[in-house]
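K.L.:
give the three-dimensional model of this entry:
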Amino acid sequence: MKRWVDVFRVNKMFLNILLSFLSLIIPVVLLGWISYVNFVNELKREYTEKIELHLTSSSHTVENYWKTIYEAGVNFYGDPAVRRLLRTSTWASEEDRSDLHELFESIDRTRFHVNQFAEELFVYADGTYVMTSDGANDFRAFFEKFRRYDGMDAEDWLATLDSDRSLEIVEPSRVTTSFQATEAFSLLVRNRSGKNRAVLVADVPVANVVRALQPVLDQGATEVVVTDGDGNVVLSTDERFANARDWGGDAGSASARSVENAEVRIDGERYIVSAVSTSTFGWTYRAITPLQAFRSQAQGILRLITVISIALCVIGTAFALLFSLKIYKPIRRIVEVYLEEDNRQQRDDAEPKRPNDLYAVGDGIRQWMSYRGRYLDEWQSMAREYADHALLQIVRGSDRNRKRDEELVRILQTQLNFKKDGYLCCAITFEFKDTFFRDVQDVERIVIENKMKNLIQGYLSEYAPLHVLESNDHLYVAIANVRTDEETERFKAGVAEFIRTFEYDRQYYHIRIGIGQPFAGLDGIAKSYRGAMAALRTLPPEDPSRVACAASPNDAQDVPYSYADENKLLKALRFGSKEEVEHAVDELLRKSGHALFARSGLIGEMYHTATRFAMERGIDADRLASESERTALTNSGPFANEQELEERQRLLVSYMHRMIETHLGPKQTQKSSQLAQTIKAYIEENYTNDLHLEHIADKMEVSVKYVSRVFKEHYNMNLTDYISELRIQLAKELLKSSGMAIQDISERVGFYNRTTFLRTFKKLEGTSPNEYRQRLRA
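P.N.:
Below is the predicted model:
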């Protein structure tokens, strides 16, 4: 029974997780509905904007028809020949009758101007004649036989002479001629000046007006209705709207060319009506679109959105089930482990306590957070240890790479709060006297010596972000993170205050401190440390407690001694090779140029490097050179001649040789063997790349000559021959096991010149690569 209760409790938790994920599907449905509504609204907006644009343009075209006819009529009446010959009563004289052709030509010119949209143009001044471009026609015969208008006879046309309106548009009527019958608008332009009252009539076919409105009709389900100023329909492209009166809104009162939109119901069906009114003739143009057209398109997108929503719901349900299972299993395991542990702790109770599942999860998370806190503390401790090791490698001139430098910068910023790019090194030495070992208990001595690093860290960190390294016994390096001159001076003042705190304990130990100059970047740490050690070296041993500062960086600008140069010299000293040391000194002096001052200063810098190297390894450098020799080596002032400079170079090389002979000689053979093995390992890892002696020498940080000699002494073969053998051996394997082209194999094994590859292969194997492959296949 208890087992089923546990199963129900765990399954209930699974259902809660699943429902939580399924609740995320609700926004999918809402988004689908919102997308549908937005699509319909956007569709209406885009459609109405397009209709409004075409309706405005089309109404402008039709209005231009009427304006053109009106202007042509005004120009016609202004013709002097027309004014003189328009009345038929003037035709009595022979002279006027002979000039009638001028009247007919004027009518023809006027017709030419409106011929693009007007079908016929004629003019009459009384009930006698109707003048056309072809001549004069009897008034009654013209309207009863030649051009009959439904709803208007000759008397109706004669009555139009009595109107005072200068322009009148007659509603469309059927016009019948001997050749055809058409629906046309009749535009009447009257002459009301003086006694020459006349009417010029231009018939515009309805088809031409509809053609001007065609851009609106081309939109699909849209129809056009045109009404006059009284609201009467003068043109409708659909008979359903011929008698409509209620259009929604008051478009007729709108300003010229303004567009209004409204939804109206006509015969039980809803329409969107876009209307534009014109002030010239008082007509209103309406584009009528059924809402059913939008619904038809919206139904298509609705079906699409529905399908997509259903698909997303199905996929969402599947993923919800999958994610619920993924989350449920570890949570269930946490609950089960917690319940088992709780049951073991309460096994003596009649009914073990079963906490809520979420409480069990919470307890597990709190336990995990506790573990995380401990692991984070351990990681921070490891990061500080890594920073100690990496910084010691920098100050000692060891090899570096960009990846390790980036990691070190990140740790300095996050763990040591080094936010600035400037570094200043301070070298501190403690020399304990015999009284310290005689008067202080051994246990207390151990505590004091172990806490010295923390003492320096705690005191000087008040003046700048600081990290202290223990470089050697009783030699500490404090690295301060400073940027400005004010910060540097503040830190130096703190160092001076620090050394004053030990004034009353001078009977037990001496403190000497050398302070370098601040530099930017990780390379600046090594530069500042070198300056601090040089400053420390200048302190006299008989002076108990002193602080010395390195020379200003500006004072050393003329001495070309870079970090890479110093590292090359240190590398030679580590290998214990006299030849390599002598070569390094000679190469650095040649590189510095011909200036005596620069070379003299460089000799002093190399001497300080060698002395620092000795101090870091516990070597008493004072025993390797006499006081006069040390004075000559540290004196970097100008020299009178080349001979004195050569003597200083000889003293420097002799000083380093004695260091190697006295303390490093027994290790020289071992270091030479290690170098040969390092060269061999490097070649075996990189022989497929473009290797050459200079490249290998740069990597080993020794000279090309020394690389070749060490390798040949230990392996009894030239270094270049060994590279070639490795490459040809790999080429033979590729020729045997692959179908690669010769050129591809050549590049693959490290030969980037096909001719060199062929020549080397034949030299070592006695045959060409193709012949070797063919022989294998045979």
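K.L.:
every contact and neighbour count from this point should use C-alpha atoms.
P.N.:
Noted.
K.L.:
ok, Y722 - contacts?
P.N.:
For Y722, no contacting residues are found, by C-alpha atoms under 8 Å, 6 or more residues apart in numbering.
K.L.:
repeat that for M700.
P.N.:
Contacts of M700 were listed using C-alpha under 8 Å, 6+ apart, and they are I679.
K.L.:
tell me how far it lies from V477.
P.N.:
Distance of M700 to V477, computed by C-alpha to C-alpha, to the nearest Å: 28 Å.
K.L.:
in contact with C426, which residues are there?
P.N.:
Applying C-alpha under 8 Å, 6+ apart, we find C426 in contact with V477, A478, I479, A480, I513, G514, I515, G516, Y529, A532.
K.L.:
is it true that R332 touches V10?
P.N.:
Yes: using C-alpha atoms under 8 Å, R332 is in contact with V10, at 6.7 Å.
K.L.:
quick check, nearest of the contacts of C426 to K50?
P.N.:
A480 (72.3 Å; C-alpha to C-alpha).
K.L.:
next structured bit after whichever helix or strand the closest one is part of?
P.N.:
Using DSSP states H and E, A480 falls within strand 475-481. For strand 475-481, the following helix or strand on the C-terminal side (DSSP H and E) is helix 485-500.
K.L.:
please give the structure of this sequence too, so both can be compared:
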Amino acid sequence: MKKIPLSSYIPLKNKLFLRILLYFLSLLLPILIIGAFLYVNFSQKSEDDFKQKVQLNLQSSVDFIDMFVQTAQRSSVSFFYDKNVMSLIQPYDEYNSADKVKVPNIPYTLSRISNDIGDLIDNLFVYVDDQKVYTKDGLENFNYYFSSTYKFEAYDADFWRNRLSSSTYLELLSPSKVVLNQSLERNGIPFVFSKTVNGHQTELVMTVSIERIAKTIRNNALFTSTNFMILNNNDKIIWSSLDGTEGFGTAELSEVLAKNGSDSGDVRIGGQKYILTKIKSGVYGWTYYSLTPYSEFTAQYTKVFVMIVSVCVLLMIVGCVLSFVFAYNLYNPIQKIRDILLSDGDDAYPAGRQGKMRVSELDWIGMGIHQIIEKSNTFKKRLDTLSTDYIDHVLLHVMTGNKPVNEREWHKVLEEELAFTRGYFVCCSIKLSYKPAFYEEIQDVERLMILHKMKKIVESLIGQYVPSYIIESKQNVFVCLANVDEEQDAIRLKHALGLIIETFQHDSRYCGIHAGIGKCYPGTEGIPKSYHDAMSVLANSDAQQNFLIADTADLNRERSGAPHRSDQLVNTILHYIENHYEQDLYLEKIAEQMGVSSKYISKVFKEKMGVNLTDYISMTRISKAKEIMLNTDMNISDIAERVGIFSRTTFIRLFKKIEGLPPNEFRRRAGHTADGGNVEQRMEG
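P.N.:
So this is what the prediction gives:
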């Protein structure tokens, strides 16, 4: 059977395939870096946590011992305040027959206290002279007690006799071996309390068992292999589990911790590494050392380290396999794309055959695809432009009564291109009039940008309310075709136009906007009629007004000359302004409130009052602002907002225009010259 080589399936010698494979394999580098980072940091963190755990364990043992010894100390000291002790304790020679009968009460008190203070205390005794010693078992001969019953190797009977002349209340003696009844040996730390009772120096001795302290520490230790050392406040060893042959004493331990700058560190003793921890008791000044073999840490965390390494290795193996699979699956379609591009000839690439030699195969394919995408985008832009021009052409002809396409194509434009699915249509015309200041004060670049984006602004604002399409029928004149559900929905179009007026109202220095709305008609046959209505309303609008929205109802009302009681209307307007001057007032809003057209209301108000309505509103606001300035300390910005002018700059400009000086200057002069009068008086003047 003929063997088929692996290279016939997998292109191991193909540079493009190998390059793709290397790209995928390079993604495995973060796994290696993260794995190494986690290993190093976890190792250090684990070691720090282990040291902290050992230190907390030693601290808990120290706190327990301190608490226990303190409790024993307080219980022992309570001996001096026992009523039997206070009434009976005195040198033995001074007891009379009646007192000697009560003397056993003192050992009874010692026995009771001994039962309360626990296992850490080995013995408790009291003496007041060099004849007798009071113990929990009774009275003992002084010399016999310290030489046979409870003999301290470091302190003989003379030492205890001389203690009777000491004035120190509490003294912790150095550890000493104690021989009980000439047979049993123990180690203890004598705590000696001195107090004068009934005029006599009384010594209370509490012996703390070193063996029981060692047992407490060992029982509480995390590891049985941990060694301990306890030093008293004079740096003398109280107890140590270290072998003295190791040649590592307290000086060496202190030197290691001093170099490390903390109470924990690593130390080598006898070729073995230990974790050294130090805790100093805040009660008696004892220093506790623990030496835990480093092997305990290694044994505890080896499994975790092995797991991290295993996961990283497994991820690397899986990553290599997946990289090979992805590279192979990606290579095949790229190779096919390359073959397709080659079939189109050299023109499909930016460089000719010479360029192919200068770039890699993958880059070469990418350049060809990029060129195809550029051609596609260029074609799409051209198609979009042609489509927009085509729709504008069709709609303009339909509005003027000429349908340039058949019915099927017309409905396709409405439903597919414009997404118009509702039954009613309404047209409106919007004319933008730019004033000389627009061309004189605004730079050319900004002016061209504004003119270029104006259609998009109008389209965006109207599109929030109704489905619509905007056409620029001629320069600065836009025609909007809106698709609505019913006649009442056409009101939303008027609100949209009001939003446009509100947006540009503060720029009346630069432009004016007139909008005419046609009637709402059912079906596409009404589009030419609505367009004709809108253009008629726009043609008959008052050119003197900066901003105006009118519909066929306004036009009919003006033409019919329906009578209105002009005096009553003007009074109503004055009353309305007086009560609403702090709001956003403008001509169209007041006309809507009065139920008449803005053109009519402007004409009547000017005839009756001799001033434009807009100027009257400004004069009213400035008059109210003057009253506030004269009677309060409000700042200019707050006063402007109070009277309905929400731009500080606009307020200052209007104030100076009407009063002839800025607001701050007016307020300053008001302290010397009273400024009276109202709006009507100013108009008469």
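K.L.:
just to revisit the earlier point, the inter-axis angle of the strand holding A480 of structure 1 versus helix 485-500?
P.N.:
Relative orientation of strand 475-481 of structure 1 and helix 485-500, computed by axes from the mean of the first three to the mean of the last three C-alpha atoms, to 10 degrees: 150 degrees.
K.L.:
for strand 475-481 of structure 1, packing partners?
P.N.:
Here strand 475-481 of structure 1 touches strand 422-432, helix 442-460, strand 466-472, going by 3 or more C-alpha pairs under 8 Å, 6 or more residues apart in numbering; DSSP states H and E.
K.L.:
looking at the ones you listed, which is closest to E406 of structure 1?
P.N.:
Per C-alpha to C-alpha, nearest to E406 of structure 1 of those: strand 422-432, 15.7 Å.
K.L.:
list the buried residues in the strand holding A480 of structure 1.
P.N.:
Buried residues in strand 475-481 of structure 1, counted by 16 or more other C-alpha atoms under 10 Å: L475, Y476, V477, A478, I479, A480, N481.
K.L.:
that strand to strand 422-432, inter-axis angle?
P.N.:
Going by the same axes, to 10 degrees, strand 475-481 of structure 1 makes 160 degrees with strand 422-432.
K.L.:
now the contacts of C426 of structure 1 in JSON lines, with distance to G229 of structure 1?
P.N.:
Shown next, in JSON lines, are the contacts of C426 of structure 1 (distance: C-alpha to C-alpha, whole Å):
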{"residue": "V477", "distance to G229 of structure 1": "101"}
{"residue": "A478", "distance to G229 of structure 1": "98"}
{"residue": "I479", "distance to G229 of structure 1": "95"}
{"residue": "A480", "distance to G229 of structure 1": "92"}
{"residue": "I513", "distance to G229 of structure 1": "106"}
{"residue": "G514", "distance to G229 of structure 1": "104"}
{"residue": "I515", "distance to G229 of structure 1": "101"}
{"residue": "G516", "distance to G229 of structure 1": "99"}
{"residue": "Y529", "distance to G229 of structure 1": "99"}
{"residue": "A532", "distance to G229 of structure 1": "102"}
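K.L.:
tell me the one of those nearest V216 of structure 1?
P.N.:
A480 (80.8 Å).
K.L.:
could you measure from that closest one over to D162 of structure 1?
P.N.:
Distance from A480 of structure 1 to D162 of structure 1, by C-alpha to C-alpha: 111 Å.
K.L.:
please apply the same query to A610 of structure 1.
P.N.:
Distance from A610 of structure 1 to D162 of structure 1, counting by C-alpha to C-alpha: 127 Å.
K.L.:
out of the two, which sits in the busier spot?
P.N.:
Set A610 of structure 1 next to D162 and count neighbours by other C-alpha atoms under 10 Å: A610 wins out with 19 against 12.
K.L.:
need the helices for the stretch 251-400 of structure 1, in chain order.
P.N.:
Using DSSP state H, counting those that start in this stretch, the helices of the stretch 251-400 of structure 1 run over 291-345, 357-395.
K.L.:
Throw these into JSON lines and include distance to D228 of structure 1 and mean neighbour count, thanks.
P.N.:
Shown next, in JSON lines, are the helices of the stretch 251-400 of structure 1 (distance: least, C-alpha to C-alpha, whole Å; neighbours: other C-alpha atoms under 10 Å):
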{"stretch": "helix 291-345", "distance to D228 of structure 1": "26", "mean neighbour count": "16"}
{"stretch": "helix 357-395", "distance to D228 of structure 1": "78", "mean neighbour count": "15"}
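K.L.:
tell me, how many residues neighbour Q70 of structure 2?
P.N.:
15.
K.L.:
host element of the counterpart of it in structure 1?
P.N.:
Superposed on structure 1 with TM-score structural alignment, Q70 of structure 2 falls opposite K67. If you go by DSSP H and E, K67 of structure 1 is part of helix 26-77.
K.L.:
can you tell me the closest non-neighbouring residue to V537 of structure 2?
P.N.:
Excluding the flanking residues, the one nearest V537 of structure 2 by C-alpha to C-alpha, 6 or more residues apart in numbering is G516, at 5.1 Å.
K.L.:
distance check, that neighbour against H495 of structure 2.
P.N.:
The spacing between G516 of structure 2 and H495 of structure 2, counted by C-alpha to C-alpha, is 13 Å.
K.L.:
looking at the two, which has the bigger crowd around it?
P.N.:
Neighbour tally, G516 of structure 2 and H495, criterion other C-alpha under 10 Å: the higher count belongs to G516, 29 against 14.
K.L.:
please name the nearest non-neighbouring residue to V398 of structure 2.
P.N.:
Once flanking residues are discounted, V398 of structure 2 sits nearest to P528: 6.6 Å by C-alpha to C-alpha, 6+ apart.
K.L.:
do the same with E629 of structure 1
P.N.:
Nearest to E629 of structure 1 is L651, by C-alpha to C-alpha, 6+ apart, at 7.0 Å.
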